[in-house]
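S.K.: how would this look folded up:
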Amino acid sequence: MSQDTQPEYASLRIEEGIAYICIDVADKSVNTLSTPMTGRFEEILDELQDTPPIEGVVIYSGKAGHFVVGFDINELQELANNPQDILPMLKRGHALAARLESLKVPVVAAIDGTCLGGGLELAMACHARIVTNNKRSKLGLPEVQLGVIPGLGGTQRLPQLVGLQTGLDMILGSKQVDAQKAKRLGLVDDVVHPGILLQVAAETARKLYAAGDWQERHKSSISEYFSNPAEMVNLAAKTPARKLIFNQARELTRKKAGSHYPAPFRAIDAIEAGYRGGFEAGIEAESRAFDELVKTDVARNLINLFFMKQEVDKTSPIPWNTKAYPVDKIGVVGAGLMGAGIAQVAAYQGYAVRIKDVSDESIGRGLQYCKDLIDKLVRRKKISEPMGDVMFGHISGTTEYTGFAQTQMVIEAVFEDLDLKKSIIKDLEERLGDNAIVASNTSTLPITELAKASKRPENLLGMHFFSPVHKMPLLEIIRHPKTSSKAVATALEVGRKMGKTCIVVNDGPGFFTSRVIGAYINEAGWILQEGASIEAIDKAMTDWGFPVGPMKLVDEVGLDVALKAAGTLQDAFSKRWSSPTALKAVAADGRKGRKNKKGFYRYASGEADAVDETVYDLLPGGRERQDIDASVIQQRCWLAMLNECAYCLQEGIVEHPRDIDIGVIFGLGFPPFRGGILRHADSVGLARVAADMTKLAEEFGSRLKPAQIIVDKAEKNASFYA
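M.R.: Model prediction:
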């Protein structure tokens, strides 16, 4: 057996009649598929033809906790720039899968840990799959999140294994399943302890070999799902049931993704092509779709976003070797929705959490909120019931500061009152250890001002969580001039362990996210005041790609909260920031939005049912609204948002364009398919952006005048991502 060619990708050994293929990409923490990996697999399959008789093949990973996490994203990005290489690469991958399926011995995938994208497609080309009960074992096809679709047969083999409805759901939603669910769905054949994975996989191969029908079973399952329609026996694949399922999938995708994301629709087309014309027709449709999608701007932007998130998730404070303080116990001051939400997310990751509030009733409500969130995880089978009990056991409450002396980090999450937060900081520092970190969950109050109440300002910073905490992925960490790198490192480590995407920003009025969303809402308020309807404003921005429009967003945040933040920003940037009276007039009518079921929308059902027409009675022009072109609304809102991002970069609030783009996408709902607000501005061209903003400023107000950094870059024909 040759061992001198490309051992850095995979190796082959034969023991007791079983050929073991170990995937282990050298110098990488995870395994990915790639053209060199395909070449190495081809060599190994050639070698197997010259070996003594064997009873089976077991494919496994040399990296504990990771099988194969997908196709090499770097190569995928290169393919977009070399489109002539895409179809040959796909054809070569399909040929490799076909060779595995047609081997004269059964092939078993032994999966420990993450098995995603091309990794799962490789495993599905095997005759059986054994997975470990490792909590890191996750299986799925997440390609749609990158603007493409599975390209190595995933659109054909996954529905074959789990059924049409489930296959569509997993591919379109980029859903990952754990080992037990994979077993229930029929995606894997057995779930075992990691210590016996290879043993069970080898035994499975021997049993299949002894039975002698592994290829027939594999081919029959394919033909059951992918033969001609007249021969189909799977009810889900028959007309009219099949037609109904595909129509429903397209309609749900249209509602969720709109017209901006072509990948899920092309995935549906590829799956349907297989059901209509057979496996080979499905593979051809899949390859054609992948080839076309990977060249699109949407795919390029989503792939760039993937890389940006990776960079942000690895970024460390300066100096780079700064180590975090160890944290296993966290205190939370304030048992409201934010405080309780923070507590639940921390407990989910194994932290012991102590919540303080002023009354037993408040503590009780906070603990019940935590319990409700945990129970929801149990109902959705994200965790087991015993795990839920253990998680809830990590959380305790107090009306005093008992138990806080043992915490290494405290996050205060009381309402936005500067004096109250200062008094809490003083109280905490009397009770905490010298190295304990105190973090304020605030959206607008300056951390530098809070630090004036601190005896240890180096250990004080901001941690701005977004509501609801258990759903929103972003965490904005705010450092003031005296915050130590060690404090920042600790906040980053805790935030990342909580599952958050963290950006670190410098202190200033509204920090980064509140400033930017404030500018967006402020401009929408001006458009409302000028006579546009609420529906027109919200529809224009959702059509542009935002998940909700700015007026509905204000209702969700709360008009009282939004106006308080707006007042802070107005005071700080009075020379260039002018606020409309429209939002103040609506708030003065006692409308707080969804929380009191009275805002821009009606909430009879608990959700936003329809616009409340009586709002217009409070506004200039009354119920006679003006027809303002959607493109003008879109341009004014996104450029107002961009301008504030540019000011944040210009003033050093944010130090890297990447952090701005991650912040607006993960925290503020900026459309991911546009790649981020600065990347989108670059694609439009900063010369055009500057000209458009100058024209808008002349027509609608100086607040839209472009920041100097935009003007300077436009004059130099430069970009944010130079």
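S.K.: only C-alpha atoms from now on, for both contacts and neighbour counts.
M.R.: Will do.
S.K.: Arg479 and Leu492, how far apart?
M.R.: Look at Arg479 and Leu492: by CA to CA, to the nearest Å, they are 12 Å apart.
S.K.: pretty sure Thr442 belongs to a helix, no?
M.R.: No - read with DSSP: H, G, I helix; E, B strand; the rest coil, Thr442 is coil and lies in no helix.
S.K.: and the nearest residue to it once chain neighbours are set aside, what helix or strand is that in?
M.R.: If the residues on either side of it in the chain are set aside, Thr442 comes closest to His464, at 5.5 Å by CA to CA, 6 or more residues apart in numbering. Taking DSSP states H and E as the criterion, His464 maps to strand 460-465.
S.K.: need the contact partners of that strand.
M.R.: 338, 342, 411, 437-443, 447, 451, 454, 474-480, 483, 487-488, 491 (CA atoms under 8 Å, 6 or more residues apart in numbering).
S.K.: chain center to whichever helix or strand comes after it: distance?
M.R.: Downstream of strand 460-465, the first helix or strand assigned by DSSP H and E is strand 474-479. From the chain centre to the centre of strand 474-479 is a distance of 17 Å (CA atoms, centre = their mean, to the nearest Å).
S.K.: equivalent analysis for stretch 509-520, please.
M.R.: Worked out by CA atoms, centre = their mean, stretch 509-520 lies 22 Å from the chain centre.
S.K.: check stretch 279-297 too.
M.R.: Distance, stretch centre to chain centre, for stretch 279-297: 25 Å (CA atoms, centre = their mean).
S.K.: tell me the buried residues in that stretch?
M.R.: 279, 281-295, 297 (16 or more other CA atoms under 10 Å).
S.K.: equivalent analysis for stretch 403-422, please.
M.R.: Here stretch 403-422 shows 403-414, 416, 421-422 as buried, counting by 16+ other CA under 10 Å.
S.K.: could you check how far Ala562 is from Thr444?
M.R.: Ala562 sits 10 Å away from Thr444, going by CA to CA.
S.K.: same check, this time on Asp4
M.R.: Counting by CA to CA - Asp4 and Thr444 are separated by 61 Å.
S.K.: ditto for Ala285
M.R.: Here the criterion is CA to CA. By it, Ala285 lies 51 Å from Thr444.
S.K.: one more sequence to fold, the one below, so I can look at both together:
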Amino acid sequence: MNKNLKYFHTEQNTQGIVLIHPSTTDSNTNELDQLEEFIAIALIFLGDPDIKGIIYRNPLSAKETDYKAMYTLASHSDIFEQRLSLLLSKIPDLQQHKPVISIVQNDCLGVSMAAALWGSRRIATREARIGFSESRYGLFPGFGATVLTSRLLDPEKAVPFLTQGTILTAVQAQEAGLIDQVVVDLTEALESAQQYILQNPLLKATMYPLPIHTEAFEASAAIIKKRSNGLIPGIDHCLQMIRDARELSLRDALIQETQHYTKVWNSPEALSMLRTQYYGIREAIRPDTSTGFELKKLGVIGAGMMGSGIAYEGARAGIDVVLKDVDLTQASKGKAYSEKICNKLVQQGIMTENAQQQLLGHIHPTDQMADLENTDLIIEAVFEDKVLKAEVTIESLPYLNEKGFFASNTTSLPISELASVSSKPENFIGMHFFSPVDRMALVEIIRGSKTSDDTLKKALQMTRQFGKIPIVVYDGPAFFTSRIFFNYLLEAITMLLEGIPANEIELQARLAGFAVGPLAVLDEISLSLMLHVYDQLPELHSSQKRCYNYLVKLVTAGRNGRKSGKGFYDYDSVTGKKTIWQDPEITKADHLPAGEQIRKRLLHVISLDSFRCLNEGVLQHPVDGDIGSVLGIGYAVHTGGVFGHIDQVGLPDFVNECQAFAEFGEQWEIPPALKQLADRNFSFYSGFDSNWK
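M.R.: Predicted coordinates:
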């Protein structure tokens, strides 16, 4: 048979057991073609009375799903659905009469794991990692994965596993019920599989509907729906299939899954999320070894929350960190921050005590600037004050080694101006970390007017060494993420002053897909910090001045945010519970706008200013704006980011809607360049490719 096969090799032993495994390592091979050939081979062998069972390894030659190729296939929706339905309709035939055992190894994710579920039993080697990461990108597990998993697991386990992109170890998967046996290696897996086939020659698989625990399913589904607000089609279709998987026969459920799967692949949300959160991020973290730079000793000046977080991340990457503050007590508190994080990880079983000690051993608190001697990189993370930052820069620069560079962690201060105090401004760069640093993946790297290519490459390399995701922007007032974030907050305050109730603004922000409502965010960062940032801007337009004056009024009244116990919310001093506060001095609008208009204003105002950043050269590539907006400010994930949102709306409609909002302030002024693009019906992307040149 082997000479007639394109993708597979088969071996049959004297006991009537067949082993099927890929014969090609070509990662460009069409996955659907491979799976069609695999199932055809398997059914031929199962029809042979001399064959007792089948053992198969991952039938796909590629290590990971080629989403671009799958998108192309799925775009021909009728043909794709027909082929996939025909393929999946044959899965029940694999699970009847004779044992078919899959061997799960290494990273068995996505379609590879789906194929592993086709058999009647699964044996995993100890190092295997199992899951469906496509759920993170707007899709849901297809190729039978959702149906088969839903029939193996109880709904309360199946729902989060299938919708959240969770990756399990082999042991965790066995405990959940996805894996039947965990063994040491491939040799033991093959031996165990053969033994099982010989001891269990006949199967009695359930092909019919299974009972579903409705209350457990609805409770679990409600949690997921609350997080997504129905904005991510993959989640909605997946939840429907989890229910249907038990209420229909296996064959009918599998065919229905293909219908849902095809629809999701052809949704703009799936394309946008894949483009940003898979391909965009993968390109951003791609290593560049051309610098030959390796960060071994890091100096961090300022042991506040930001500096302490940077020190923790450096130590976690195995880098020696000197954490400097004005006194040793404060610097030691910075190290205690890392100890607190580690203690929690140890309690959760994520980190060993030995690993904790190793990590903490990398952090050296000090009040002596001389301890920064021979550092590869110094990051200053002191308060957002130009004079203070200049002082620590001048004092610490002599301690950099010959090839070292200096970075300022700032949210909005101009990098070129901060670099002016350095004798080597070409070795100066901005690195905007996000708080809390240990949980925020993004680092915004800001290139000053004199920053060299070599320094930029080193900063990118260091960011990747930290395990972070970098975007590169150019200098300008508040750079990119802070600038667009301020517009989000500005629009919320503008609407509040128009008489739109605070609770309605917060509700519509969440329904639009924002991670946190704008007024809640303002309370977290503190209103006085927002005022300080506005003070750093070269000038304010009238809408900004109006909001600035209102913030001054609230701060003067003691409403400075969470830390003061009240801001746009009131905070219970005992429980910490917050309740929205409605300013009694603001008259409620006679005619409240529809929720859709509020949502559009919040989304559009950020995207509009993002285009200004792109047009002005602060951004070089739309995908950087998309990554930065989603990871940095919690922009609606289903859009794929600020430019993905414009494409989903359509640029002509986007411009028309923004023009309709002109009465609300100068923030809605349309750049002439954007109007010209709208006249051409321009899209920032065609599929996965950028159209911006």
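S.K.: higher neighbour count, Asp4 and Thr444 of structure 1?
M.R.: Thr444 (22 against 8; other CA atoms under 10 Å).
S.K.: alignment lookup: that one to structure 2.
M.R.: Taking TM-score structural alignment, Thr444 of structure 1 has Ser412 as its aligned residue in structure 2.
S.K.: look up how far His541 of structure 2 lies from that match.
M.R.: Distance from Ser412 of structure 2 to His541 of structure 2, by CA to CA: 17 Å.
S.K.: do Gln95 of structure 2 as well
M.R.: Taking CA to CA, one finds Gln95 of structure 2 at 68 Å from His541 of structure 2.
S.K.: between those two, point out the one with more neighbours.
M.R.: The residue with more neighbours, out of Gln95 of structure 2 and His541, is Gln95; 20 against 10, by other CA under 10 Å.
S.K.: hmm, back to that, for the match of Thr444 of structure 1, which non-adjacent residue is spatially closest?
M.R.: Ala478 (3.7 Å).
S.K.: where does that neighbour land in three-state SS?
M.R.: Secondary structure, three-state DSSP: Ala478 of structure 2 is coil.
S.K.: what helix or strand is the corresponding residue of structure 1 for Pro365 of structure 2 on?
M.R.: By TM-score structural alignment, Pro365 of structure 2 lines up with Gly397 in structure 1. Per DSSP H and E: Gly397 of structure 1 is located in strand 395-398.
S.K.: which strands and helices sit next to the next helix or strand after that strand?
M.R.: Remark: after strand 395-398 of structure 1, the chain's next helix or strand is strand 409-412, criterion DSSP H and E. Counting by 3 or more CA pairs under 8 Å, 6 or more residues apart in numbering; DSSP states H and E, the packing neighbours recorded for strand 409-412 of structure 1 are strand 329-333, strand 437-440.
S.K.: before we move on, the earlier item: tell me how far the residue nearest to Ser412 of structure 2 lies from Glu81 of structure 2.
M.R.: 48 Å.
S.K.: got it, and Gly304 of structure 2?
M.R.: For Gly304 of structure 2, the distance to Glu81 of structure 2 - CA to CA - is 55 Å.
S.K.: more neighbours, the two?
M.R.: Glu81 (22 against 18).
S.K.: OK, contacts around the spatially most central residue of structure 2?
M.R.: Centroid-nearest residue in structure 2: Gln277, 5.8 Å away (criterion: CA atoms, centre = their mean). Residues in contact with Gln277 of structure 2 (CA under 8 Å, 6+ apart) are Arg136, Tyr137, Ile627, Gly640.
S.K.: tell me which residue of structure 1 lines up with the third one.
M.R.: Using TM-score structural alignment, the equivalent of Ile627 of structure 2 in structure 1 is Ile662.
S.K.: you'd agree that match is up against Lys309?
M.R.: Yes - between Ile662 of structure 1 and Lys309 a contact is recorded at 6.8 Å, counting by CA atoms under 8 Å.
S.K.: these two: who's more crowded?
M.R.: Per other CA under 10 Å, whichever of Ile662 of structure 1 and Lys309 has more neighbours is Ile662, with 25 against 19.
S.K.: in contact with the more buried one, which residues?
M.R.: Contacts of Ile662 of structure 1 by CA under 8 Å, 6+ apart are Leu305, Met308, Lys309, Ile503, Gly676.
S.K.: now it, what's its secondary structure?
M.R.: Under the three-state scheme (three-state DSSP), Ile662 of structure 1 adopts helix.
S.K.: from Ala722 of structure 1, how far off is it?
M.R.: 17 Å.
S.K.: which ones are touching the match of Thr444 of structure 1?
M.R.: Pro477, Ala478, Phe479, Ser482, Arg483, Val533, Gln536.
S.K.: which of those residues still touch in structure 1?
M.R.: Of the contacts of Ser412 of structure 2, the ones still in contact in structure 1 (both residues aligned by TM-score structural alignment, their matches' CA atoms under 8 Å) are Pro477, Ala478, Phe479, Ser482, Val533, Gln536.
S.K.: for those, pick the one with the most neighbours.
M.R.: Using other CA under 10 Å as the neighbour test, those are led by Phe479, with 26 neighbours.
S.K.: residues contacting the aligned residue in structure 1 for it?
M.R.: Mapped onto structure 1 by TM-score structural alignment, Phe479 of structure 2 lines up with Phe511. Contacts of Phe511 of structure 1 were listed using CA under 8 Å, 6+ apart, and they are Ser443, Thr444, Pro446, Ile478, Val505, Ile653.
S.K.: ok, so of those, who is nearest Gly549 of structure 1?
M.R.: Nearest to Gly549 of structure 1 among these is Ser443, at 20.5 Å by CA to CA.
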